[in-house]
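# quick one: sequence and predicted model below, then my questions.
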Amino acid sequence: MLSGAATVSAQPSEAVKTITIESAPVVREQRSIPIRTSGRLAYHTETRLAFKTSGLVTEVAVDVGDRIEEGQMLAALDLAELDAQLSSAASNVDQATRDLKRLKGLYKKNVIPLQQLENAQNAFDVAQSTLSITRFNRRLSVIKAPFSGRVLQREIEVNELVNSGTPVFVVAGEQQGWIVKVGLADRDIVRVQLGDRAELRMDPYPDELLVGRVSRIAAAADAATGTFEVEISLPTDDRELRSGFVVRVDILPSSTPKYSFIPIEALVAANGHLGLVFAHDRKTNKVSGRTVDIVALVDDELAVRAGLEGVERVVTEGAPYMKDGLRVKTAQ
């Protein structure tokens, strides 16, 4: 029995032989029990952008909140040093090409050994690779928008020296829609499946209901919170939404196991998801305490997973005064 149940039970008066109670039936049926939680609204696609190389920022073309188009230049570094490196690398390739061509001719005439030709070939390959790397670094010293959307964060200014790989922009794609991320406990995550319907409400639009679908379910719990992250996708919406809105979420699992439903008045004590109720046997007019595993509160009823096996009725009126084996009578 639930710990602490004795603290809520009271001894009946010595003058009273039996206590009059009211009881209610235990209803067993399949219902879709919503999982109520909350999360924050975010763009479906949010990307951090950084320069491939270190350098001095010479141009910043956008600010926070600006709309961007795919391929648009957002910021650039001073390219003087990279241009010089590129010119040097190109010259090295030209020199290696000439050397390789000359040595191939000499090798055909048996003037030089094979090893000397192979060394020239290796020098040519290295020069080509260096040129490719230099071109790649130069291209990524200019940040361009990877998609059309909006700038969420900007972390740089002109004439600022930045390190390679340091995020300088966070951009979001507006065409991919929105998501809400929520954390669910282990007892709830097993009820959720991909594609389950989710109903969402937020304070900026209190009278409007948004409908989404579960699009991703984490395979492992978050080490910090112990919860499992579930992602709910929303289609593109005409409402003026903002990343960071707090969203109240009701996930409606498609799986509907059979639960026992009892009035909330039957609950005598609770500790987490465990509760204490009293079963009423109408044949003997005696009551017995039962520890139940509560799934959820649905309106004015409790959905119970376990603990009411074989029980047909539970005490409602007078429940706080019950104890095991107490004989009672039913109110007319």
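That came through fine.

# only C-alpha atoms from now on, for both contacts and neighbour counts.
OK.

# show me what contacts V57?
Under the criterion of CA atoms under 8 Å, 6 or more residues apart in numbering, the neighbours of V57 are A75, A76, L77, D78, I156, E157, V158, N159, E160, L161, V162.

# what do you get for V26?
The contact partners of V26, by CA under 8 Å, 6+ apart, come to S260, F261, I262, V311, E312, R313, V314.

# here's the one I want to compare it with:
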Amino acid sequence: MIYCFFSNISHAQSYKVNAIKAEPFIYEINRTGKLAFKRTLNLSFKTSGFLEELNVDEGDRFSAGQILAELDAFELIAEKNSTYASLLQAKQNVQRTELLLAKKLSSQQALDNAKTAVETTRARYKVAQYNLTKAQLIAPFNGVVLRRFTELGELQNPSQTALQLAALTDNLVARVTVTTNEIGMVTLNQKVNVNLTPYGKVTGFISKIPVIADQSSQLFTLEVLLPDIDATKVAVGQFVDVMINTKSEYYTYRLPIAALNSIDDEGNALITLINNDNQNESSPNHYTQAFKIIKLSNDYIYLAAQAGSLPLFVVTNGWQKLLNDSATESITTNTSASHE
């Protein structure tokens, strides 16, 4: 951006001219989002039973492989032992049938039935073993307990959630909503600035872009992954400021808001320009032009342009004096003509 300063000795104030070039429009999305875990896990027991051991509570951290809770396994152990005994008996029955068949005292069908009984009983034994192992809730990762839904001694059912967990690594996101027009301006893995207490400004990456808007609000909820943040040092659920800078396909002139003269009846911005070919300090060749407004912020106004558009020489300060002086000269000229 080029700054040019002109002053008229007869004027009470100076005016400033900025050379504004057309540039790709950088659209800034500022939203307030909420900190959350990207994924949570609900743990429940596979079989029914009374809760005998509970090693964690809400807010407790745990390590992968740690036993979090356990059922009273008396019935499950008994079922396992029973099916194991049945399996041994089925194997012995096969041996007896083979001996009888060798002496032609049995049939091939009887032997086949005995072998089928062995496989059926072996399958029941494996299921009993599996159910016994599932009488324990074992942590699948390093994480934290979010909620506990049960108490010691309570009867557990397969459809009943006992614990809700969340991983502590690469699992913290900021959820923020954007409009239909804005959803097309963001991309996966795009860098995002997040203002997060107590860390301050941190860098995140867009990890999820939905394809369907919320039915009630008609907004899209983005997820911004915060990979380097320790989840134990922040309050999940707290509000965060999210800033997303997106570059659009069209061009604009970015002017200081002070350059805006006014807005006409059609909603266009009226801007005072200087003819660069004739910049006379005492009597600058200036004119007012209307531009379509793309965006208006507290600091800047963005005007429609095209790629390759020539720079504008915009009067950013002192245009009021120039316009007033032009109006006075016009009135004086018209008055003189009437007297003649």
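Structure received. A quick note: this is a predicted structure, and the numbers were derived from the prediction, not measured.

# now, the most widely separated pair of the contacts of V57 of the first structure?
Farthest-apart pair in the contacts of V57 of the first structure is D78 and I156; separation 14.0 Å (CA to CA).

# most remote residue from the second structure's center?
Going by CA atoms, centre = their mean, the residue of the second structure most distant from its centre is K103, 75.8 Å out.

# the stretch 151-300 of the first structure: strands as residue ranges?
In the stretch 151-300 of the first structure, the segments counted as strands under DSSP state E, counting those that start in this stretch are 161-162, 167-184, 197-202, 205-217, 228-234, 246-252, 258-263, 269-271, 274-281, 286-298.

# now the stretch 1-150 of the first structure
For the stretch 1-150 of the first structure, the strands defined by DSSP E, counting those that start in this stretch occupy 19-21, 23-25, 27-30, 35-50, 55-60, 67-68, 73-77, 142-144, 149-154.

# now those strands in TSV, with distance to V126 of the first structure?
Shown next, in TSV, are those (distance: least, CA to CA, whole Å):
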stretch	distance to V126 of the first structure
strand 19-21	92
strand 23-25	83
strand 27-30	70
strand 35-50	27
strand 55-60	25
strand 67-68	39
strand 73-77	27
strand 142-144	25
strand 149-154	38
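
# of all these, which lies closest to R290 of the first structure?
Proximity to R290 of the first structure, assessed across these by CA to CA, is greatest for strand 23-25 (14.5 Å).

# identify all contacting residues around the closest one.
By CA under 8 Å, 6+ apart, strand 23-25 of the first structure touches I262, P263, H280, E312, R313, V314, V315, T316, E317, T330.

# if you set the cut-off to 6 Å instead, what comes out?
By CA atoms under 6 Å, 6 or more residues apart in numbering, the surrounding residues in contact with strand 23-25 of the first structure are E312, R313, V314, V315, T316.

# and the two most separated of those?
The most widely separated members of the contacts of strand 23-25 of the first structure are E312 and T316, with 13.1 Å between them, by CA to CA.

# what is in contact with the two at once?
Residues within reach of E312 of the first structure and of T316 at once, by CA under 6 Å, 6+ apart: there are none.

# cheers, nothing more for now.
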